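Undergrad: Sequence isn't available, so here's the structure alone:
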């Protein structure tokens, strides 16, 4: 088994921290509030490099591409979008000259939804900026000021892209599996359907026993259900448990193990049971506000996702 290292020989980055997982395999673990928002990574195939995901901003994507080519000495020839959500694809324009790979479903969802979503973000930006600035100005202690300052930093990172942002959809698609071969290793791009989104890709490196999971995995972080199918997500995780892998790069959170994959599956099962019991007890949608985060997940990040997650489950279960 290859150990994970973060060494002084790796260049410092503004938007993420690079962690070497194997010779030629690197995870880019996001730095909070710096404009990347989600994790990514890159893989040296031998003569070329595969990049996983394009972050929330083009400047974060450009930084990763630049470092990937400098560290490996090889050109980036492929970039894969694990799914269609903005924090994984809004840097795609940096890769317009290479193969941008996704499923056909992901490509279509990007083309259908991103223009309106980005237009709405731009329209709402002035009011959001003023609200954040007011919160910062009215903060009563140092901790609050630091939190709002961080939010302002991220906001400005995003807003700085508004005039130059170009929606760039994938130009290569596949249905079930696509393997990229190189002299150093092969990378298997696999979709087992939906889960976190209507179509999710993970990248499996059998030689290195590593899987880049995209948002199929959140490590010690509340999962995001807004576009998810909870049953399909569980089924996908159960299949991934059968892969010969011992290190997992999540879409959000620190590097994980198979235990984190199992913890995500249990989170899905536990929230399902929580909401199902609520419904069986004649609980209402308004009554969801009285449900507490299960104790096993009280210290997980992104706790603000919990109310939306149980609301989504409530709607799905009531519709059955």
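TA: Nice, I can see it. Not measured: the values here are computed from a predicted model. Numbering: from 1, shown residues only.
Undergrad: Only C-alpha atoms from now on, for both contacts and neighbour counts.
TA: Will do.
Undergrad: wouldn't residue 251 be in contact with residue 213 here?
TA: Yes - using CA atoms under 8 Å, residue 251 makes contact with residue 213 at a distance of 6.5 Å.
Undergrad: show me where this structure has helices.
TA: Per DSSP state H, the chain carries helices over the ranges 58-72, 86-89, 104-138, 142-159, 230-240, 258-280, 305-319.
Undergrad: Please identify the deepest-packed of those helices.
TA: Among these, the stretch with the highest mean neighbour count (mean count of other CA atoms under 10 Å) is helix 86-89, at a mean of 23.
Undergrad: hmm, who's touching it?
TA: Helix 86-89 is contacted from outside by 36, 37, 38, 53, 54, 55, 56, 57, 81, 82, 83, 114, using CA atoms under 8 Å, 6 or more residues apart in numbering.
Undergrad: again, only this time at 10 Å
TA: 35-40, 52-58, 61, 80-83, 92, 110, 113-114, 117-118, 167-170, 214-215, 251 (CA atoms under 10 Å, 6 or more residues apart in numbering).
Undergrad: among those, which ones are buried?
TA: 35-40, 52-58, 61, 80-83, 92, 110, 114, 118, 167-170, 214-215, 251 (16 or more other CA atoms under 10 Å).
Undergrad: show me the contacts for the one residue sitting closest to the centre of the chain.
TA: By CA atoms, centre = their mean, the chain has its centre lying nearest to residue 251, at 3.2 Å. For residue 251, the contact set (CA under 10 Å, 6+ apart) comprises 29-30, 37-40, 53, 82, 87-88, 212-219.
Undergrad: then this one, side by side with the first:
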């Protein structure tokens, strides 16, 4: 492997945004593999699921919302704590910012470190970073699940297990059978697993599958428009996890170093997953976490900007 630019610092190409109607009251905001967001329009107000990375960037989503409704944006749901998902929240003027207990704990524990780490990794996604007023804090925190009624629209907000992080949250519209899955599910996009619980993630995916979604908004990739596409995305996500964690477990059992594990895992996964968005970005972080978990480090270590660059130099330098 030739030396690569750090993380996604070399990714400068702007992506085409799509605002896709999934039901009369539900929309997906996607951008060719950049982070997605979701929108639910209730009788009197709007809910936004994930906020984009800065208030300036959030304006693009707000413009899409205003193209279909003038109802106030009153609710935000954070699917997890990562900066690219939450730091645009100030733009919406929402009254309620909802997160799981696990997400709240992660913001408190490592939100500041994550903000600077992510900004360094993927500067294009943090356009006008100076517009971020600080960390985004939820003001409504739930343990496992809650239900919110937006007039006649039932919205179930649930933590169905650990995976991408310990606080992963999905938003489910049971009548419409639309699921907003956050980064628990990706479609034709590499999984970022630097903060993951890889041993738990496959079961969490099966918990999502049991909902019977007919449409699904993944964390990255196109909105999925039927049950067959939903199941294909769940299967693809699980295949990536199985390949990554299985390789790391075998390497640790064989006494291989992290560097040896990285080279072997990259070579094994590249033929199937190498054309997925941000594959080269994710793999050093992914293998580092997989190696840790396979070695018995139960909870992910905190990523900092300094740790990021040290790891990248060790594996890609």
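TA: It's in. Computed from a predicted structure; not experimentally measured.
Undergrad: May I have the TM-score of the superposed chains?
TA: The TM-score (TM-score structural alignment, normalised by the length of structure 2) is 0.78; 275 aligned residues with a CA RMSD of 2.6 Å.
Undergrad: What remains of the contacts of residue 251 of structure 1 once you look at structure 2?
TA: Checking those against structure 2 (both residues aligned by TM-score structural alignment, their matches' CA atoms under 10 Å), the contacts still present are 29, 37-40, 53, 82, 88, 212-219.
Undergrad: Pick the one among those residues closest to residue 73 of structure 1.
TA: residue 40 (19.0 Å; CA to CA).
Undergrad: And the closest one, what's its match in structure 2?
TA: In structure 2, the residue paired with residue 40 of structure 1 according to TM-score structural alignment is residue 37.
Undergrad: doesn't residue 48 make contact with that match?
TA: Yes - at 7.3 Å, residue 37 of structure 2 counts as touching residue 48 under the criterion of CA atoms under 10 Å.
Undergrad: what sits in contact with each of the two?
TA: 27, 61, 78.
Undergrad: I figured the second one was touching residue 29, is that so?
TA: This means residue 61 of structure 2. Yes - under the criterion of CA under 10 Å, residue 61 of structure 2 makes contact with residue 29 at 7.1 Å.
Undergrad: what is in contact with the two at once?
TA: Joint contacts of residue 61 of structure 2 and residue 29 (CA under 10 Å, 6+ apart) are 17, 18, 19, 37, 38, 39.
Undergrad: which one of those residues is nearest residue 228 of structure 2?
TA: residue 38 (20.6 Å).
Undergrad: Could you measure from the closest one over to residue 148 of structure 2?
TA: Note on residue 38 of structure 2: its distance to residue 148 of structure 2, by CA to CA, to the nearest Å, is 16 Å.
Undergrad: just so I have it, where are all the strands in structure 2?
TA: 18-23, 26-31, 34-41, 46-49, 73-77, 96-100, 140-142, 145-150, 153-158, 170-173, 178-182, 215-218 (DSSP state E).
Undergrad: got these as a markdown table, with distance to residue 193 of structure 2 columns?
TA: Below are the strands of structure 2 laid out as a markdown table (distance: least, CA to CA, whole Å):
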| stretch | distance to residue 193 of structure 2 |
| --- | --- |
| strand 18-23 | 26 |
| strand 26-31 | 21 |
| strand 34-41 | 15 |
| strand 46-49 | 21 |
| strand 73-77 | 21 |
| strand 96-100 | 19 |
| strand 140-142 | 24 |
| strand 145-150 | 24 |
| strand 153-158 | 21 |
| strand 170-173 | 17 |
| strand 178-182 | 13 |
| strand 215-218 | 15 |
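Undergrad: The counterpart of residue 46 of structure 2 in structure 1 - how many residues pack around it?
TA: The alignment partner of residue 46 of structure 2 in structure 1, by TM-score structural alignment, is residue 49. Counted by other CA atoms under 10 Å, the residues lying close to residue 49 of structure 1 total 24.
Undergrad: Which residue lies closest in space to residue 49 of structure 1, excluding its sequence neighbours?
TA: residue 76 (4.4 Å; CA to CA, 6 or more residues apart in numbering).
Undergrad: Could you double-check that that neighbour sits in contact with residue 48?
TA: Yes - with contact defined as CA under 10 Å, residue 76 of structure 1 counts as touching residue 48 (5.7 Å).
Undergrad: quick one, which of the two is more surrounded?
TA: residue 76 (24 against 19).
Undergrad: who's in contact with the aligned partner of the more buried one in structure 2?
TA: Superposed on structure 2 with TM-score structural alignment, residue 76 of structure 1 falls opposite residue 73. Shown in contact with residue 73 of structure 2 (CA under 10 Å, 6+ apart): 39-42, 44-48, 62, 65, 92-96.
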